[in-house]
Structure formats: structure tokens, C-alpha cells
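Asker: Test case, fold it:
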Amino acid sequence: MPKILLVEDNEMNRDMLSRRLERKGHHVLIAIDGQQGVTMAHSHEPDLILMDMSLPVLDGWSATRQLKAAPETCSIPILALTAHAMAGDHEKCVEAGCDDYDTKPVEFARLLGKIQALLGKGAST
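Answerer: This is a model prediction of the structure:
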């Protein structure tokens, strides 16, 4: 069962995404801010991280940079989830180290496809 760390400060988004992902057979861990996300990634070694970019304490860009800079977490795929859908936001997420990007509100079928693609990449490397 793939382990996904969901780093999301919005309670409704956390609840909706975690329930739907669990129904699809994923084990979901939850962090409510970027610093907690970094800490949990180190201690739980998830297969994938869904990272909101606008987070309290430590934003998603900074959390992603920290995770990608650390040898023990650098290979964990990170999928940015953001309401930022302006020109250049995708590039900003990629520059921070995100492996993929999806916009909010979440279109679950599209997100699931991206998750499966990233989990497949990790399994083959």
C-alpha cells in the first residue's frame, strides 16, 4: 500500500483528499504545515508527498527545497498542489524541486493519474 504524505493546512481539503486517496488504496499521513511535513517525511519515509505550496510556519517551496536537499528524502517524489495557477507558477514549483504540479480545486481523476505516474517512476528507479 503506497504511503502518501499530504501536507495541507486547509481542513476541508485534507479531509476530502485523505478519504478519497484511502478509498483508492493509499495509506495517508497528514501534516498541517511545511515544517511538520519536513519532519514527517524524514521520520515516515513516504512513497510520495502531496505538498500545498501556501502553508503556515514553512511554505511549500521552502519545505520542498529542504526535502530535495537532504540525502534521505531527495528521491521522494513531490507533487505540488496549489491554488496558484498564474503564468510562471508551474516553473516556480519545478525550480523548488517539485516533480509535478496540480492546481486547486483538485480534479481528483487528474490528480490520481499524476500520483500513479510518480509512484510508477519511483518503483522503476
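Asker: hey, let's count contacts and neighbours off CA atoms from now on
Answerer: Fine.
Asker: any residues touching the helix or strand encompassing Ile4, and which ones?
Answerer: Taking DSSP states H and E as the criterion, Ile4 maps to strand 3-7. Contacts of strand 3-7 from elsewhere in the structure, counted by C-alpha atoms under 8 Å, 6 or more residues apart in numbering, are 14, 18, 26-34, 37, 40-41, 46-52.
Asker: to compare against the first, here's another:
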Amino acid sequence: MKRVLVIEDNRDNLRLIGYALRRSGYGVESAETGEEGVRKARECLPSFIIVDINLPDIDGFEVTRRIRDTEATARIPIVAITSHAMVGDRERIITAGCNGYFEKPIDPLTIVEKILDALGANHEDTDR
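Answerer: Here you go, the predicted structure:
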């Protein structure tokens, strides 16, 4: 079973994303802070990571930088989620090292499809 790490401080969003991923056959690890997310990424080496940009300690940009700075986790695909989509955010998120991003609110019926689209159809580690 493919494992996914979801780093999200909003428990409702975490529950919805986790439910949708499990329904699609993924195992889900979760973290509610950036520091916890970086630690869990290094421990469980997930197939991909979903990271909220606005976290209570370090933001999603710093989480992504730290994950990219470690050899063992540097190639793990990361998709950012944000509720503050403004002009230039997409470029900042991609430049920070994310493979894609999408905006909140989250639709549990389409979220997995959006995540896989953000990662690209050719990414073999995301196969269900």
C-alpha cells in the first residue's frame, strides 16, 4: 500500500483529505505542524506529501525546503494546499520545491484526482 503524508493543521481538512486518500487505497500518515511533518517525512518516506502552506510553526515553504535538503526525502513529490491563492503564489510554491498546488476549499469527491493531476499523470509512485 502506498503511503501518503498529509501535513495540515486544520483537523476538518485533515480528516477529509485522509478519508479521500484512504478510500482511494492509500495509507495515510498525518502531521499537524511543520516540524512534525518534516520529522514524519524522514521517518516514513511516503510516496508523496500534501502540505498546507499556512502552518502554526514553520510554514509550508520551510517544510518543503527542509524535506528537499535531506537526501532521503529530496525526491518525494510534494503538493501544496493553500486557502490564500494570490497572484504569484503558484510560482512561489513551485520555486520553493513543490511539484504542484491546489486551493482550498477541499472537495473530498475530487481531491485525490486533483492531487494526482498536480503530480502529473506520469508519476509512477502515485499509482493506485
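Asker: Quick one: name whatever helix or strand follows the longest helix seen in structure 2.
Answerer: Longest helix of structure 2, by residue count under DSSP state H: helix 11-23. Next along the chain after helix 11-23 of structure 2, taking DSSP H and E as the criterion, comes strand 27-31.
Asker: Now that following strand on structure 1. Mean distance?
Answerer: When structure 1 is overlaid, strand 27-31 of structure 2 sits 0.4 Å from its aligned residues on average, using mean C-alpha distance after the TM-score superposition for structure 1.
Asker: Do a quick rundown of the helices in structure 2.
Answerer: 11-23, 34-44, 60-68, 89-95, 111-119.
Asker: unless I'm mixing things up, Val94 of structure 1 is touching Asp100, no?
Answerer: Yes - the pair Val94 of structure 1 / Asp100 is scored as a contact, 7.1 Å apart, by C-alpha atoms under 8 Å.
Asker: The strand holding Ile4 of structure 1 vs helix 11-23, what angle?
Answerer: 170 degrees (axes from the mean of the first three to the mean of the last three C-alpha atoms, to 10 degrees).
Asker: Okay, angle between strand 3-7 of structure 1 and strand 27-31 too, please.
Answerer: Using the same axes, to 10 degrees: strand 3-7 of structure 1 against strand 27-31 is 30 degrees.
Asker: which residue lines up with Arg23 of structure 1 in structure 2?
Answerer: Aligned by TM-score structural alignment, Arg23 of structure 1 pairs with Arg23 of structure 2.
Asker: ok, so what distance separates its match from Arg15 of structure 2?
Answerer: The gap separating Arg23 of structure 2 from Arg15 of structure 2 is 12 Å, by C-alpha to C-alpha, to the nearest Å.
Asker: more neighbours, the two?
Answerer: Counted by other C-alpha atoms under 10 Å, Arg23 of structure 2 and Arg15 do not tie: Arg15 has more neighbours, with 15 against 12.
Asker: So for Val28 of structure 1, what's the nearest residue that isn't a sequence neighbour?
Answerer: Ile4 (4.9 Å; C-alpha to C-alpha, 6 or more residues apart in numbering).
Asker: Cheers, nothing more for now.
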